[in-house]
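>>> Need the 3D shape of this:
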Amino acid sequence: MFMRWVVVLLLVLPDVGWAEEIAYPEDYVAEEEVDPDDAGGDALLEPSMDEGSALVEEEPATSGLGSGWANRLSLEATTWALLPRRGAGRDEGFLQVHPRLEVVKPGFLQVELGAPVRLRMWGGEEGASLVRKEDWDELSDWGQVVQNLMVGGDAPNFVWVGALESYTLLSGHLVRRYSNLANPDYHPAGAVVTGLLRPVYVEAFASDVLGARLMGAEVALDMQHVLFGRAPYPMQYTLALSAVHDWGRAGGTSESMTLAHLDGTAMLVRRRNPEGGFELQANAGWGGRPGEGGAWGAVAGLGAEYLTSRMDMRARLEGRLQRGGFRQGAFGPDYELARFQVAGPDAVPQADAPFPEGYSAYGELILSWDAESLGVLGQRHFRLTMGTEVFNWGRVDVDGRLETQLFHRNLSVGVGGVAVGAGKPGARYLASVEARWRFLGGKLYAVGQGGTLLFPTAEGMLRPGAFASVGLGVDNAR
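As a prediction, this is how the structure comes out:
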């Protein structure tokens, strides 16, 4: 009976919608190229935030508040089941209700509040609470109420708060493709702050604004500006220093760890025309663990970007050297699990795990394409993001996500996965899939999700599990 009333409620709310678009800073530069001569020499600098795993359809319709303000209210209801794997745990089922409220002043402020509330329908230990307690049992979990907060508008000067999915800190040699959502019982809100004061550009981040966890910053110096004065195109030759520290005091206790890296970047080719542009960069760097002698690494490679009104393609290829337990990209897509237990035969936290000395090749591709235009935030007929690292001693790490929109954007499908330590004993594999199908004029849609999970335990081990979800939502995105 309760489920019947939920369906009725969804059908009778005409202006209530699920916001499938999440605003990540990356696209605020990709929308429109700005000629630095026209902008007084200040080309827009781009923070390295990927769009993450959200299935994005169209720029949402909103109701105006006057003076350029707009708002949106949305709701989605699904069943959400947790399933054990390899005999670990028990079945649990929940009704997940996810309301949202968004208020927007374009170019100035965007606030989106809401959180999924999971109400127990079956399973769990005797006396288990109605609301899933693991979603709200520490202060950091309340960060999920802030779905998105952005102050300032376009890069290079803004503040952004929300979930970090596939986040990269500038050069990416410490933090690359990191997600603070990999632990399914930990729901923090991260933050990214950027600023430009010629000839210095700074990007700082925190993985958890309510807990002492992962924090870091990178400072980039425009060497051309320092040596020869202000240039028409800034930041073509840079020297950057980054440092990241994990206190390990939220989302479960883990060992602290500090890494630092020095990077140099030079623009080799830069071509721009009315249809788009192409850039080719060379980079080299050296990093280590402060206070630990012999733990260091070096890297050199190339990065390229090709941009048109319909396509945004970014690629990177690097050679890396690792010594004394240090590795580039240590804070990566698997870190929120590896901080408790690394993949492989050694069941120890990453801060204590030995990492074989050797070298590796790293490649990354981010490709967005739309038959009409990339001008609308998140409007992509096709999007692929993938990173792969191959080590000379036999290990392979891969993570990626593919998203597509079909049948006049009425069907959206996303598939993602992570493989860590492939080719070696104790390899870790995770996968997920999501589909949304719009009908009845696009106002109503069905959603289905599923995938595998790993839950950190009090003993510091990882318990395997899986999830499946199906339900309905309504919105005013069309």
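>>> Going by C-alpha atoms from here, please, whenever you check contacts or count neighbours.
Fine.
>>> my read: residue 420 touches residue 428, true?
Yes - the criterion here is Cα atoms under 8 Å, and residue 420 meets it with residue 428 at 5.0 Å.
>>> More neighbours: which of the two?
residue 420 (24 against 17; other Cα atoms under 10 Å).
>>> can you give me the helices in the stretch 251-400 of the chain?
335-338 (DSSP state H, counting those that start in this stretch).
>>> Where do the strands of it begin and end?
In the stretch 251-400 of the chain, the strands defined using DSSP state E, counting those that start in this stretch lie at 257-273, 276-288, 296-308, 311-323, 358-369, 382-391, 396-406.
>>> want to throw those strands into CSV with distance to residue 347 and mean neighbour count?
Putting those into CSV (distance: least, Cα to Cα, whole Å; neighbours: other Cα atoms under 10 Å) gives the following:
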stretch, distance to residue 347, mean neighbour count
strand 257-273, 18, 17
strand 276-288, 23, 19
strand 296-308, 23, 20
strand 311-323, 21, 19
strand 358-369, 21, 19
strand 382-391, 20, 20
strand 396-406, 18, 20
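>>> Another sequence for comparison is provided below:
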Amino acid sequence: MPPPPPTYSTDGWRYLTRLEATGLALLPSGGVGGVEGYAQLTPMLVVDGGEAIGLNLGAPVRLRLAGGELGAGLVRREDWDSLSDWGQLMHALKLGSDTSPVGLWVGALEGYSLLSGHLVRRYSNRANPDYHPAGASLTGTLGPLYVEAFASDVLGARLMGAQAEVDLQHLFTGPPRQRGRYTLGLSAVHDWGRAGGASPPVTLAHLDGTAVLVVRPGFELHVLGGWGGRPGVGGAWGAVSGVGVDVLSATLDMKLRLEVRRQHGGFRQGYFGPDYELGRLHAVGSPALPQAQGPFPEGFSTYAEAVVAWDGVRLGGLLQRHLSLSLGAEVFGWGRVDVDGRLAAQLANRNLEVALSGLALGLGQPGARHLYSGQVRWRFGHKLYALAEGGTLLYPQPDGALHPGAFASLGLGVDNAR
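The predicted structure follows:
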């Protein structure tokens, strides 16, 4: 996600410096010693060189105040005990814009979807509270071909994949007035399962077709269809068809999608989803199996998604949103419901920011999974703001089990963003 929009500039370059200091309480994974208390310091440096270049550095450092196992160090060990954890220092690096022939993004992947989203959809690479990798996304355009490749962990052997799309109109009749009206795409994703906790490797592939039927200023209506499977695994396949609407104006950016899906032999669309970093170790509804080995009933499902950004003045940088909503829900014919979403709002002349997020998977079935969190920021001075946040966590254990926990923090921040 792009870095926050700073306001101080020198010769066309803008920058932001920020420091947050909070008291953090964690209910730890082991449950030994009760609640752990930390002083958390989060420095941040943002450099913005315009639409095509940006850098955001910073990561939370947790200094132990109380609790924990005997002999625990000053700094929370689980935050820095692997090479991948050092990736959290790179919150965001952006090279290239949406119109550049080549673009690169390195940092936290939050709600990431790989183009069509039928393999990787709404995925977050830091859903595991003890695993903090930096991911990367590389895009490129050459004639009628558009390619996006990604890695969930640039310092470890984990999730990697790519999708290539061909603009059929461009291929057969030359460059069109509007790109991407008729596309055919092929995607493949492989999880090596060697970082952030060992898990079985898995490979998926998917073929997609999209046709834009209605084009109006600020409005598009498209239909889509596709088929996918697990190479080397007989009988594991899935099919999908659906419709989508995109609306764009100076104050509104809205994307809606509705799909009907068919799953067979353990394959499903959105396999690498918002819960995958936990599910790959312990599948929802499975007593002790990772997602790659856990059973998944065959049948049909209906999937709906809405992504809405609205601002009463004008959509600008990432932080300039009076309202941001991202919601996805899938209802399976055999009785399961999955829902995840995030709602953020700016109130009181943007001095008050409220954000809520939730994940509820396997509703209606045994072993349902729930995760919820909330955050409030209140700016009360030119450079000062207060913040409070809390929520629930799931900590992976060496045997693959997920131990429930929670967190709460309260503190102050200072920056030059105003």
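>>> Quick check: TM-score for this pair?
For this chain pair, the superposition-based TM-score is 0.97 by TM-score structural alignment, normalised by the length of structure 2; 417 aligned residues with a Cα RMSD of 1.5 Å.
>>> Export the strands of the stretch 251-400 of structure 1 as a markdown table, with columns for distance to residue 424 of structure 1.
A markdown table is the format used below for the strands of the stretch 251-400 of structure 1 (distance: least, Cα to Cα, whole Å):
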| stretch | distance to residue 424 of structure 1 |
| --- | --- |
| strand 257-273 | 25 |
| strand 276-288 | 25 |
| strand 296-308 | 22 |
| strand 311-323 | 18 |
| strand 358-369 | 15 |
| strand 382-391 | 11 |
| strand 396-406 | 8 |
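>>> looking at those strands, which is closest to residue 236 of structure 1?
For the strands of the stretch 251-400 of structure 1, proximity to residue 236 of structure 1 was assessed by Cα to Cα; strand 257-273 is nearest, at 5.1 Å.
>>> Which other helices and strands does that closest one contact?
strand 237-246, strand 276-288 (3 or more Cα pairs under 8 Å, 6 or more residues apart in numbering; DSSP states H and E).
>>> Nearest residue to the middle of structure 1?
In structure 1, the C-alpha nearest the mean C-alpha coordinate belongs to residue 165, at 1.3 Å (Cα atoms, centre = their mean).
>>> roughly how far apart are that one and residue 431 of structure 1?
15 Å (Cα to Cα, to the nearest Å).
>>> just residue 455 of structure 1 next, same as before
In terms of Cα to Cα, residue 455 of structure 1 sits 14 Å off from residue 431 of structure 1.
>>> do residue 239 of structure 1 as well
37 Å.
>>> ditto for residue 122 of structure 1
25 Å.
>>> and what of residue 221 of structure 1?
On the measure of Cα to Cα, residue 221 of structure 1 and residue 431 of structure 1 end up 39 Å apart.
>>> Quick check, residue 212 of structure 1 in contact with residue 251.
No - here residue 212 of structure 1 does not reach residue 251: they are 9.5 Å apart, not a contact under Cα under 8 Å.
>>> Counting neighbours, go ahead and name the busier of the two.
residue 251 (23 against 17).
>>> Map that one onto structure 2.
In structure 2, residue 251 of structure 1 lines up with residue 196, judged by TM-score structural alignment.
>>> Leaving out chain neighbours, which residue sits closest to that match?
residue 131 (5.7 Å; Cα to Cα, 6 or more residues apart in numbering).
>>> what's the counterpart of that neighbour in structure 1 in contact with, if anything?
Matched across to structure 1, residue 131 of structure 2 falls on residue 186, judged by TM-score structural alignment. Contact analysis of residue 186 of structure 1 by Cα atoms under 8 Å, 6 or more residues apart in numbering lists 134-135, 140-141, 251.
>>> measure residue 186 of structure 1 to residue 267 of structure 1 for me?
Distance of residue 186 of structure 1 to residue 267 of structure 1, given as Cα to Cα: 40 Å.
>>> for residue 96 of structure 1, same thing?
Distance from residue 96 of structure 1 to residue 267 of structure 1, by Cα to Cα: 49 Å.
>>> Report the set of residues contacting both of residue 420 and residue 428 of structure 1.
The contact lists of residue 420 of structure 1 and residue 428 share residue 343, where a contact means Cα under 8 Å, 6+ apart.
>>> Now do the same contact list for residue 324 of structure 1.
Residue 324 of structure 1 neighbours (Cα under 8 Å, 6+ apart): 294-296, 354-357.
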